[in-house]
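*Asks:* Sequence and predicted structure below; questions after.
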Amino acid sequence: MSPKLKTLLDYGPLVVFLAVFVLYRNETVTLWGQDYPGLILATLVFVPLTVAANWILWARTGTLSVMQLVTLAVVVVFGGLTIWLNDPRFIKMKPTLIYLIFAALLATGVALRRNWLAAAMGEALPLSPEGWRILTTRLIWFCLGLAALNETIWRTQSDTTWVLFKTVGLILLTLGFFAANAPLFARHTTEDSNSDAG
């Protein structure tokens, strides 16, 4: 799959979600006899687009990662509840649940001495076992921090602030996390040793 298509499938639904919310955040739209505020209308668009993006990804690659499947399930369930009950709290809680699930999965892998993060990212990021252990521990705490931050923002800030946090803030924080771990990657990379062996 081309990088452009992969990026489109990964971020396209999120960009459309943000665009629809910005366009309708101060309006109420009536569909099927029900009034929907902008945030729920954006969710109504986001859920099927996310399903379609994952279907295309599966059709093109023949596989979906555990993280992609978990995210898809949570989007469908919590997005569906948001639309069905006309209650934005469910879509706002979705990132919290996703990050808590990721943290729990990673912690379970550590407890079982299974390197699940390496299995998911090993091809893109060649690290030693010690490097993966450190990164996994840091990522567990990072996910827990994002879950707590999401709960704080959606409970105390406006819908606009939360949507910007969800669509832009979380991406920037994730990029910042991996950038901050660049020294770890440099210290524990196995790329040089593999090249020397070859």
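*Replies:* Perfect, I can see it now.

*Asks:* Please count neighbours and contacts with C-alpha atoms only from this point.
*Replies:* OK.

*Asks:* Residue 94 and residue 81, how far apart?
*Replies:* Shown here: residue 94 relative to residue 81, a distance of 11 Å by Cα to Cα, to the nearest Å.

*Asks:* nope, residue 195 is what I meant
*Replies:* Plainly put, residue 195 is 51 Å away from residue 81 if you go by Cα to Cα.

*Asks:* who has more neighbours, those two?
*Replies:* Taking neighbours as other Cα atoms under 10 Å, residue 195 and residue 81 compare with residue 81 leading, 16 against 8.

*Asks:* quick one: contacts for the more buried one?
*Replies:* Contact analysis of residue 81 by Cα atoms under 8 Å, 6 or more residues apart in numbering lists 87, 90.

*Asks:* list the buried ones in the helix or strand harbouring it?
*Replies:* For residue 81, the host element (DSSP states H and E) is helix 66-85. Buried residues in helix 66-85, counted by 16 or more other Cα atoms under 10 Å: 71-72, 74-76, 78-83.

*Asks:* now these as JSON lines including distance to residue 10?
*Replies:* Converted to JSON lines, those look like this (distance: Cα to Cα, whole Å):
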{"residue": "71", "distance to residue 10": "11"}
{"residue": "72", "distance to residue 10": "12"}
{"residue": "74", "distance to residue 10": "16"}
{"residue": "75", "distance to residue 10": "14"}
{"residue": "76", "distance to residue 10": "16"}
{"residue": "78", "distance to residue 10": "19"}
{"residue": "79", "distance to residue 10": "17"}
{"residue": "80", "distance to residue 10": "20"}
{"residue": "81", "distance to residue 10": "23"}
{"residue": "82", "distance to residue 10": "22"}
{"residue": "83", "distance to residue 10": "22"}
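
*Asks:* Give the closest residue to residue 115 in space, chain neighbours not counted.
*Replies:* Nearest residue to residue 115, sequence neighbours excluded (Cα to Cα, 6 or more residues apart in numbering): residue 109, at 6.2 Å.

*Asks:* structure B:
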Amino acid sequence: MSERTVNPVLKQVLELGPTIAFFLLYLRIRDDVFTIGGTEYTGFIVATIVFVPILLVCMGILWALTGKLSRIQVFTAFMVIFFGGLTAWFNDERFFKMKTSIVNGLFAVILGLGLLRGKSLLQWVMGDMIPMQQEGWMILTKRLALAFAALAIANEIVWRTMSTDAWVKIETFAFPLALFVFLWAQIVMLQRYVIDPEEDKAASGGNDG
């Protein structure tokens, strides 16, 4: 199925909606205890269980509208399902909290292994979105691997030393904002490596002539 364009606002809603829904639901039921099948579950665990199908529905709609899901989206969804399932099965919120550490840690390891082989796996994933010279991709990959490692460590510190309320707020807003600001700063700093499609096309045309 070929990729199709979709309203950017709708795309953002589908991508960010599940996380916001989890946050709002958690705030609503965080102090409640639910008995399901004779087992008591906290509001956090129920919010986690509800979050999983919401995420899958939004991803299904996004795939139906665009005809494509990124590898990162698919991987993240798998991890959410896996750790959400463990959280519900063992009735232990620590599994879902550890998810962020493990996902970011795996991203750091995967990017690092690519760098050891002299390759930018980030370019393989995002090359179509950001036309950039190879040197730029290598620099960005190194910095992003370190950023993911830092986020993994930060999440471990937060969930082990702070309240569930604090973790939910930091997970929902602080971590994504920190990653967004980091990526934005990197794009600005690495601007000299970005390839202008028009200039590249003109250069190719000149060479052909």
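*Replies:* Good, I have the coordinates. Note that the structure is predicted; figures quoted are calculated from it, not measured.

*Asks:* circling back: trace the helix holding residue 81 of structure 1 over to structure 2 and give me the residue numbers.
*Replies:* Matched against structure 2 by TM-score structural alignment, helix 66-85 of structure 1 falls on residues 71-90.

*Asks:* What ranges does structure 1 have for its helices?
*Replies:* Using DSSP state H, the helices of structure 1 run over residues 3-24, 38-61, 66-85, 89-111, 116-121, 129-156, 159-164, 170-180, 182-188, 191-197.

*Asks:* Look up the closest residue to the most centrally placed residue in structure 1, ignoring the ones flanking it.
*Replies:* Nearest to the mean C-alpha position of structure 1, counting by Cα atoms, centre = their mean, stands residue 71 at 6.8 Å. Distances taken as Cα to Cα, 6+ apart put residue 98 closest to residue 71 of structure 1, at 6.4 Å, once the chain neighbours are dropped.

*Asks:* Over to residue 55 of structure 2?
*Replies:* residue 18 (5.3 Å).

*Asks:* on that earlier part again, check the mean deviation of the helix holding residue 81 of structure 1 from structure 2.
*Replies:* Compared with structure 2 after the fit, helix 66-85 of structure 1 shows a mean deviation of 1.0 Å (mean Cα distance after the TM-score superposition for structure 1).

*Asks:* so how far is that helix off the chain centroid?
*Replies:* How far helix 66-85 of structure 1 lies from its chain's middle: 12 Å, per Cα atoms, centre = their mean, to the nearest Å.

*Asks:* got the angle between that helix and helix 38-61?
*Replies:* Per axes from the mean of the first three to the mean of the last three Cα atoms, to 10 degrees, the angle that helix 66-85 of structure 1 makes with helix 38-61 is 150 degrees.

*Asks:* any idea how far residue 13 of structure 2 lies from residue 57 of structure 2?
*Replies:* Separation of residue 13 of structure 2 from residue 57 of structure 2 (Cα to Cα) stands at 12 Å.

*Asks:* go on, residue 150 of structure 2?
*Replies:* Per Cα to Cα, residue 150 of structure 2 is found 31 Å from residue 57 of structure 2.

*Asks:* my read: the residue nearest to residue 71 of structure 1 touches residue 70, true?
*Replies:* Yes - if you go by Cα atoms under 8 Å, residue 98 of structure 1 and residue 70 touch, sitting 7.4 Å apart.

*Asks:* Residue 150 and residue 57 of structure 2: which has the busier surroundings?
*Replies:* Counting neighbours by other Cα under 10 Å for residue 150 of structure 2 and for residue 57 shows that residue 150 has the greater number, 16 against 13.

*Asks:* aligned partner of the more buried one in structure 1?
*Replies:* Residue pairing (TM-score structural alignment): residue 150 of structure 2 is matched to residue 145 of structure 1.

*Asks:* Run a quick neighbour tally on the residue in structure 1 that residue 106 of structure 2 lines up against.
*Replies:* Matched by TM-score structural alignment, residue 106 of structure 2 corresponds to residue 101 in structure 1. For residue 101 of structure 1, the neighbour count with other Cα under 10 Å is 19.

*Asks:* any idea how far residue 101 of structure 1 lies from residue 75 of structure 1?
*Replies:* As judged by Cα to Cα, residue 101 of structure 1 and residue 75 of structure 1 stand 13 Å apart.

*Asks:* Residue 49 of structure 1 too?
*Replies:* Residue 49 of structure 1 is 11 Å from residue 75 of structure 1, where distance means Cα to Cα.

*Asks:* what does stretch 177-197 of structure 2 contact?
*Replies:* 130-133, 135-136, 140, 147.

*Asks:* cutoff 6 Å now
*Replies:* Contacts to stretch 177-197 of structure 2, defined as Cα atoms under 6 Å, 6 or more residues apart in numbering, come from residues 131-133, 136.

*Asks:* Next, the buried residues of it.
*Replies:* 183, 186-187, 190, 194.

*Asks:* same deal with stretch 114-134 of structure 2?
*Replies:* Using 16+ other Cα under 10 Å as the test for burial, stretch 114-134 of structure 2 gives 114-115, 119-123, 131-132.

*Asks:* Ok, stretch 39-58 of structure 2 next?
*Replies:* 41-52, 54-56, 58.

*Asks:* Can you give me the stretch of structure 1 that it aligns onto?
*Replies:* Residues 34-53 of structure 1 are matched to stretch 39-58 of structure 2 when aligned by TM-score structural alignment.

*Asks:* mean offset of that stretch relative to structure 2 (after superposition)
*Replies:* Its matched residues in structure 2 lie on average 1.2 Å from stretch 34-53 of structure 1 after superposition (mean Cα distance after the TM-score superposition for structure 1).
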